[in-house]
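Novice: Following is a predicted model, sequence given first.
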Amino acid sequence: MAKRPKRHAQHEEHMDESWLIPYADLLTLLLALFIVLFASSEMDAKKFDQMVRSFNVALNGGVGVLDQPSPIPLDPNMMQQTIHKGAQERPKTEEEKKLEEAIRKETEDLKKLQTQLEGYIQQNKLQDKLQTKLTEEGLLITILDNALFDSGSAVLKPEARKLASEMAAMLVPHPKKVTVTGHTDNVPIHRAEFPSNWDLSAKRSVNFLKVLLENKKLDPTKFSATGMGEYHPVAPNTTAEGRAKNRRVEVAILRDLASPPKNSVNP
């Protein structure tokens, strides 16, 4: 019987894949680089320091830049100061300059109106009944209810009508949105005309608004009135003094432009 020829073992030829190891290492390092760059762009030194520590743990197979201790500890305050300094050195666009100038002018106008109102308050010795405050939203005028109404009433006193007329005249050169908001304390009211504090606060704000708009030089479309009842107190309702502060009417002359930074607004 003839012998079968021996078959030689067939070996498939394989490509040399040893290049995948340095290639994978290179991709890992590139990923680490981009993540570190992204973390740096976030301008947060604390997050950056945490990111560095994380990569030191993940990539501890060799000694590299990330494994070396920083010769100077990262100071978040110093880093933030450097960032702000760089931002200030960036030249502003024309739009930014125009917006800043418009905001500055609007703030000056509101300050002038505040000065006028403060003069009226001092002249009429109303310091204990009227207050003004310049905020990020605009100029807020707070009037305690005893300067405007009798207890439980929404009818303006004669001197309150005079105050509203004077205020309206001051608002004419400042054609801005104006909100009138009525507030009460938490003592329940039970009257046929005012079943609740909601009704009383709303009626008081509307009545004050009507006297303002008796000045025909004002644009009614820019005015609105709201009743908040007892639900936005500025003082505890547990004392007579606190309840007196909560019974008030707030007149807000609102800004037309974006609010300036907090440190540029005088309270």
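Specialist: Good, I have the coordinates.
Novice: going forward, measure contacts and count neighbours with C-alpha atoms only.
Specialist: Noted.
Novice: In the chain, which helix is the longest?
Specialist: helix 94-123 (DSSP state H).
Novice: That one - contacts with which helices or strands?
Specialist: strand 130-134, strand 138-144, helix 158-171 (3 or more CA pairs under 8 Å, 6 or more residues apart in numbering; DSSP states H and E).
Novice: can you rerun that using 10 Å?
Specialist: Applying 3 or more CA pairs under 10 Å, 6 or more residues apart in numbering; DSSP states H and E, we find helix 94-123 packed against strand 130-134, strand 138-144, helix 158-171, strand 248-254.
Novice: most neighbours per residue, which of these?
Specialist: Highest mean neighbour count of the helices and strands packed on helix 94-123: strand 248-254, a mean of 23 (counted as mean count of other CA atoms under 10 Å).
Novice: in this structure, which spans are helices?
Specialist: Counting by DSSP H, the helices of the chain are 20-41, 45-58, 76-89, 94-123, 158-171, 197-212, 240-246.
Novice: about what we covered before: chain center to the longest helix of the chain, what's the gap?
Specialist: 19 Å (CA atoms, centre = their mean, to the nearest Å).
Novice: One more: stretch 219-236?
Specialist: Per CA atoms, centre = their mean, the centroid offset for stretch 219-236 relative to its chain is 20 Å.
Novice: Pick the most deeply packed of the helices of the chain.
Specialist: Comparing those by mean neighbour count (mean count of other CA under 10 Å), helix 197-212 ranks first with a mean of 22.
Novice: what's the angle from it to strand 248-254?
Specialist: 50 degrees (axes from the mean of the first three to the mean of the last three CA atoms, to 10 degrees).
Novice: Point out the other helices and strands that helix 197-212 packs with.
Specialist: Going by 3+ CA pairs under 10 Å, 6+ apart, helix 197-212 lies up against helix 158-171, strand 178-183, strand 223-227, strand 248-254.
Novice: what about versus this one:
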Amino acid sequence: MKRKPKYLEAEHGQRERWLISYTDIVTLLLILFVAMAAQSVGKPPAQPVRREPQQAPKPSRATLVRAEQRLKERGLDPRLDPRGLVISLPTAILFESGDDHINPSALPVISRIAEVLRDSGNKVELAGHADAVPIHNRRFKNNWELSAARGLSLLALLTSQYGIPEARLSVSSFGAYSPKGSNDTEDGRAENRRVEILILDEPAL
């Protein structure tokens, strides 16, 4: 039998060793991929982490809190509610009975309020309220008209004497239909006769 030359035997052995090494690498990679696939089976997809943005306090609400403090320092009794900051003034302070002309004696109180209104920059609603006792005189047919006229008188004063822009102000009339107290007693009726100045939780445009 004819033997292969030694250099051919050496070359053949090197080729076999290379084939064995390549086969081992392919086998290891296949095992690795199978293991990774097995780990991912049945595992729910990762959910992205959601972070809710933190809401800063509304600037207009912060303005109301400062206004409340300033009014209290001036001897008034405002109250915060969902609409804004309410200052309730008995009509006995502002007007004569059945009239819509503002008493000069009420000007110091109005001045203290007007300063805060002017600085706040928010919209302001002037709401007239009355008791349930019917009124009918030469100027007003009913409590609706009287309440509206009193709100308009206060609006005119705030714009003309204290420089508050008309665009920030509005007037509403509730007549006897938004009472605070009982209309069956004099104290309750006196509580119902009022003008409410509402600094709204809404900056003026």
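Specialist: Perfect, I can see it now. On a predicted model such as this, the values are computed, not experimentally measured, just so you know.
Novice: report the longest helix in structure 2, please.
Specialist: Under DSSP H, structure 2 gives helix 6-40 as its longest helix.
Novice: Give me the range in structure 1 that that helix lines up against.
Specialist: Alignment note (TM-score structural alignment): helix 6-40 of structure 2 is unmatched in structure 1.
Novice: coming back round to it: would you list the helices and strands packed on helix 94-123 of structure 1 in TSV and tack on distance to residue 85 of structure 1?
Specialist: Formatted as TSV, those follow (distance: least, CA to CA, whole Å):
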stretch	distance to residue 85 of structure 1
strand 130-134	29
strand 138-144	29
helix 158-171	40
strand 248-254	32
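Novice: list the contacts for the residue positioned nearest the centre of structure 2?
Specialist: Nearest to the mean C-alpha position of structure 2, counting by CA atoms, centre = their mean, stands residue 58 at 5.3 Å. Counting by CA atoms under 10 Å, 6 or more residues apart in numbering, residue 58 of structure 2 makes contact with 201, 202.
Novice: residue contacts, residue 193 of structure 1?
Specialist: Contacts of residue 193 of structure 1 by CA under 10 Å, 6+ apart are 153, 154, 199, 200, 203.
Novice: Return the member of the residues you listed nearest to residue 185 of structure 1.
Specialist: Distance to residue 185 of structure 1, by CA to CA, is smallest for residue 200 among these, at 10.8 Å.
Novice: which residues touch that closest one?
Specialist: Per CA under 10 Å, 6+ apart, neighbours of residue 200 of structure 1: 152-154, 182-184, 189, 191, 193-194, 227-229.
Novice: From residue 29 of structure 1, how far out is it?
Specialist: Counting by CA to CA, to the nearest Å, the gap from residue 200 of structure 1 to residue 29 of structure 1 is 70 Å.
Novice: Residue 185 of structure 1 now?
Specialist: Taking CA to CA, one finds residue 185 of structure 1 at 65 Å from residue 29 of structure 1.
Novice: Ok, residue 172 of structure 1 next?
Specialist: Distance from residue 172 of structure 1 to residue 29 of structure 1, by CA to CA: 66 Å.
Novice: coming back round to it: now the contacts of residue 193 of structure 1 in a markdown table, please, with extra columns for distance to residue 168 of structure 1.
Specialist: Converted to a markdown table, those look like this (distance: CA to CA, whole Å):
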| residue | distance to residue 168 of structure 1 |
| --- | --- |
| 153 | 22 |
| 154 | 19 |
| 199 | 25 |
| 200 | 23 |
| 203 | 19 |
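Novice: any idea which of those residues is closest to residue 87 of structure 1?
Specialist: Of all the contacts of residue 193 of structure 1, residue 203 has the smallest distance to residue 87 of structure 1: 50.2 Å, by CA to CA.
Novice: Now do the same contact list for the counterpart of the closest one in structure 2.
Specialist: Using TM-score structural alignment, the equivalent of residue 203 of structure 1 in structure 2 is residue 149. Residue 149 of structure 2 is in contact with 99, 100, 101, 128, 139, 140, 143, 155, 171, 172, 173, counting by CA under 10 Å, 6+ apart.
Novice: Quick one: closest of the helices of structure 1 to residue 144 of structure 1.
Specialist: Across the helices of structure 1, closest to residue 144 of structure 1 is helix 240-246 (CA to CA), at 6.6 Å.
Novice: Find me the equivalent region of the closest one in structure 2.
Specialist: Going by TM-score structural alignment, helix 240-246 of structure 1 sits over residues 186-192 in structure 2.
Novice: and that stretch, how far from structure 1 on average?
Specialist: Superposed on structure 1, stretch 186-192 of structure 2 shows a mean distance to its aligned partners of 0.4 Å (mean CA distance after the TM-score superposition for structure 1).
Novice: still on that earlier bit, could you check the angle the longest helix of structure 1 makes with strand 130-134?
Specialist: Between helix 94-123 of structure 1 and strand 130-134, the angle comes out at 160 degrees (the same axes, to 10 degrees).
Novice: In this structure residue 80 of structure 1 contacts residue 40, no?
Specialist: No. Using CA atoms under 10 Å, residue 80 of structure 1 is not in contact with residue 40, being 11.9 Å away.
Novice: out of the contacts of residue 193 of structure 1, who's nearest residue 136 of structure 1?
Specialist: For the contacts of residue 193 of structure 1, the nearest to residue 136 of structure 1 is residue 203 (27.8 Å; CA to CA).
Novice: Pull out the buried residues from the contacts of residue 200 of structure 1.
Specialist: 153, 154, 182, 183, 184, 194, 227, 228, 229 (16 or more other CA atoms under 10 Å).
Novice: list the contacts for the closest residue to residue 145 of structure 1 other than its chain neighbours?
Specialist: Nearest in space to residue 145 of structure 1, with sequence neighbours left out and distances taken as CA to CA, 6 or more residues apart in numbering, is residue 248 at 4.7 Å. By CA under 10 Å, 6+ apart, residue 248 of structure 1 lies in contact with 129-130, 142-149, 181-185, 201, 204-205, 233-234.
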